[in-house]
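In: here is my input; please provide its structure:
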Amino acid sequence: MRANETAMQIGNGLRGRLSLATAGWGPDLITLAATFFLVALGQGLFNGITTNYYVNDLGLNGQEVLWLTGIREIPGLSLMLIAALIMRLPLSWRTGMSLILMGIGFALYASVHSYLALAAVVIIASIGFHNWMPLSNSLALSLIPKAVAGRTLGALSAISALASILGMGIAGLLAVALPLRTFFVLGGILIVLGGLLIFRVPASIGQESRSQPRMLLKRRYWLYYVLTLFEGSRMQVFSAFGTLILVQEYGLDARQISLLMVISGIVNFLFARRLGHALDLVGERITLTVSYLLLALCLVGYATVHNALFLCAMLVGINLLVTLSIGLSTYVNRIAPAEELTPTLSAGVSVNHISSVGMSLLAGSLLVLVGYEALAWGAAGLIMLSVPFALMIRVPSAPPEAA
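Out: Got it, this is the predicted structure:
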């Protein structure tokens, strides 16, 4: 009885937080939020078991997993070109098509039995995923005032975290009973459903009176490009070896990794909206600088302490702090004319992947030679290099007109 009452109290608390976070939202933003939920639910079903699938089912070693991360990031390099080719389509159509491709790619993970086949489906899913990243932010920012951009993106992150909790919880409960391949199929279907749902957002959303440039690289946004370049070089490396080390070095199984991801999702759900509110309150300069310093400390902890529980705690902290990368999107939203927002965010993803591809492949080659501790130290060092640039952020009172 007490367990049921506790569960009801938790459920009421989560509903209350969501009601508060989404107060005043229109139907189009609610549709986008539902899409975020479906996509995160789908990803949650397989995110917690992906490393175990690579290591236990496909027999990959640490080097191959890190190289696969580099392969996965290659489509991000071509995002500027892909974005230019589909720029004339409505924003909601581009977003929906990206999710459908992403869902099909992830569902195909279940069919692979070789490294070459895995690399092929990874690229398919990655093309959709890397288009979804800037387009989802652009669509959200097109639906809200600039003054509440941070808290709204934070609320969407919280909704995604809640869906991830549910997905990873289901995976953790069923990982023993079902083949791991099943979760990729179910997750892919949910992502495709999210892609179909987003077509309900009117095609006029995100359409500007001025024509959007197909490709855009401007000196005005150099600081954004530098910060996103560092973002790719450090976090793609850690995202690959963070859970890999827990599986290979400390023997955590699929259920334990899923439970860890559930805990991480709960922490993100509880705090993501508050972090987004902090962005609106104190600005990107302070928020990003503090987050970079804390991220560096977490990675130093990962490098120096050899205890599975401690490393799990560091992983949870890192996953929370990474949500503040939305500050790069809100920064561009504050300084860019509306017609330059989407192409600038797309260019940012390509710049990000100049470093993330190379660093993932380099880390895969170095992991066996220097160990994961040295990689963690390297990632911490790259984060510290970001701090002076974050301190240079200045936001004008009004965004300049497009040249």
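
In: for the rest of this, base every contact and every neighbour count on C-alpha atoms.
Out: Will do.

In: which elements pack onto the host helix or strand of Thr182?
Out: Per DSSP states H and E, Thr182 falls inside helix 180-198. If you count contacts as 3 or more C-alpha pairs under 8 Å, 6 or more residues apart in numbering; DSSP states H and E, helix 180-198 packs onto helix 27-47, helix 91-107.

In: one more, for comparison:
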Amino acid sequence: MFLIVGALCALTGVWGLLLDPTNKDLPVQSKKMVFKRKYWLFYLLTLLLGARRQIFTVFALFLLVDHFAFSVHTVAILFMINYGINWFLNPLIGRAINRIGERKLLSIEYSTALVIFTGYATTGSAWVAGILYILDYIVFNFSIALRTFFQKIAEPQDIAPTMAVAQTINHIAAVFVPVLGGWIWVEFGYQIPFFMGAALTCCSLALVQLIDREIQLNAVPKA
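Out: Below is the predicted model of the structure:
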């Protein structure tokens, strides 16, 4: 039985190697890193999103474990709840983008994130902190609207290299935010990194109000 399954897997692998996954109709992507003034809002929102991601993935979870003494079992349950909710919710996010647009959806995300970060810093309830963590995980997925915003203003040949730039910007935040936030946590208390996250979220909330204007100025007509 195992030999049959192994042979089928091997044959499937050989079949896959013979396929050409490229789409010849797609525009040829630029081979160089792309920095253009028209993408400034996408760059800046990406940097702020990267900082928020680090606060969520590092400090929110550390808050649950260190401050509220969540066990590995409890954290695993939270992960399972998050994955289950988002399995149903993610398709609805795409529909919401089509219905209300990127600016409104991202405004909802950042307004909610502002409440969440403030809640992390002020709550004394483990139950509230756990609920905030689940809600944080849910609204973070709204950030896909940032990518659809970029796709509306990007030149077709710029999409791949600019996404590479976005990953680089995210890594900049990934290097500095945990170190700085960890030092602040130890020296000034766990609340301060979350208040910093709230301040960054306010900046993001203000900037996303410019999305519709940028789309009107820079939208690339569909082929």
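
In: can you show me the helices along the stretch 251-400 of structure 1?
Out: 254-282, 284-304, 308-322, 326-335, 338-390 (DSSP state H, counting those that start in this stretch).

In: possible to save these as TSV with distance to Leu197 of structure 1 and mean neighbour count?
Out: Below are those laid out as TSV (distance: least, C-alpha to C-alpha, whole Å; neighbours: other C-alpha atoms under 10 Å):
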stretch	distance to Leu197 of structure 1	mean neighbour count
helix 254-282	23	22
helix 284-304	32	20
helix 308-322	27	19
helix 326-335	23	22
helix 338-390	21	21
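
In: wait, which of those helices is closest to Gly232 of structure 1?
Out: Gly232 of structure 1 lies closest to helix 338-390 among the helices of the stretch 251-400 of structure 1, at 4.5 Å (C-alpha to C-alpha).

In: mean deviation of that closest one from structure 2?
Out: For helix 338-390 of structure 1, the mean deviation from structure 2 after alignment is 1.3 Å (mean C-alpha distance after the TM-score superposition for structure 1).

In: what residues are up against the residue nearest to the spatial centre of structure 2?
Out: Nearest to the mean C-alpha position of structure 2, by C-alpha atoms, centre = their mean, lies Ser143 at 5.1 Å. Taking C-alpha atoms under 8 Å, 6 or more residues apart in numbering, we find Ser143 of structure 2 in contact with Leu106, Glu109.

In: count of residues packed around Asn23 of structure 2?
Out: Using other C-alpha atoms under 10 Å, Asn23 of structure 2 has 7 neighbouring residues.

In: the counterpart of it in structure 1 and Pro213 of structure 1, how far apart?
Out: Alignment note (TM-score structural alignment): Asn23 of structure 2 maps to Ile205 of structure 1. Plainly put, Ile205 of structure 1 is 17 Å away from Pro213 of structure 1 if you go by C-alpha to C-alpha, to the nearest Å.

In: same check, this time on Ile74 of structure 1
Out: 23 Å.

In: ok, now Gly70 of structure 1?
Out: 29 Å.

In: and those two? Which one has more around it.
Out: Gly70 (25 against 14).

In: show me what that one aligns to in structure 2.
Out: So, by TM-score structural alignment, Gly70 of structure 1 is left unmatched.

In: among the helices and strands packed on helix 180-198 of structure 1, which comes closest to Gln236 of structure 1?
Out: Across these, Gln236 of structure 1 has its closest neighbour in helix 27-47 (14.8 Å, C-alpha to C-alpha).

In: starting at the chain centroid, how far to that closest one?
Out: 13 Å (C-alpha atoms, centre = their mean, to the nearest Å).

In: could you pull out the buried residues of that helix?
Out: 28-29, 31-47 (16 or more other C-alpha atoms under 10 Å).

In: the helices and strands packed on helix 180-198 of structure 1 into CSV, with extra columns for distance to Ser157 of structure 1?
Out: Below are those laid out as CSV (distance: least, C-alpha to C-alpha, whole Å):
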stretch, distance to Ser157 of structure 1
helix 27-47, 8
helix 91-107, 17
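
In: contacting residues for the equivalent of Leu279 of structure 1 over in structure 2?
Out: Taking TM-score structural alignment, the alignment pairs Leu279 of structure 1 with Ile97 from structure 2. Counting by C-alpha under 8 Å, 6+ apart, Ile97 of structure 2 makes contact with Leu105, Ala145.

In: can you check His130 of structure 1 too?
Out: His130 of structure 1 sits next to Pro75, Gly76, Leu79, Val349 when contact means C-alpha under 8 Å, 6+ apart.

In: who wins for neighbours among these?
Out: That'd be Gly76 among the contacts of His130 of structure 1, by other C-alpha under 10 Å, with 29 neighbours.
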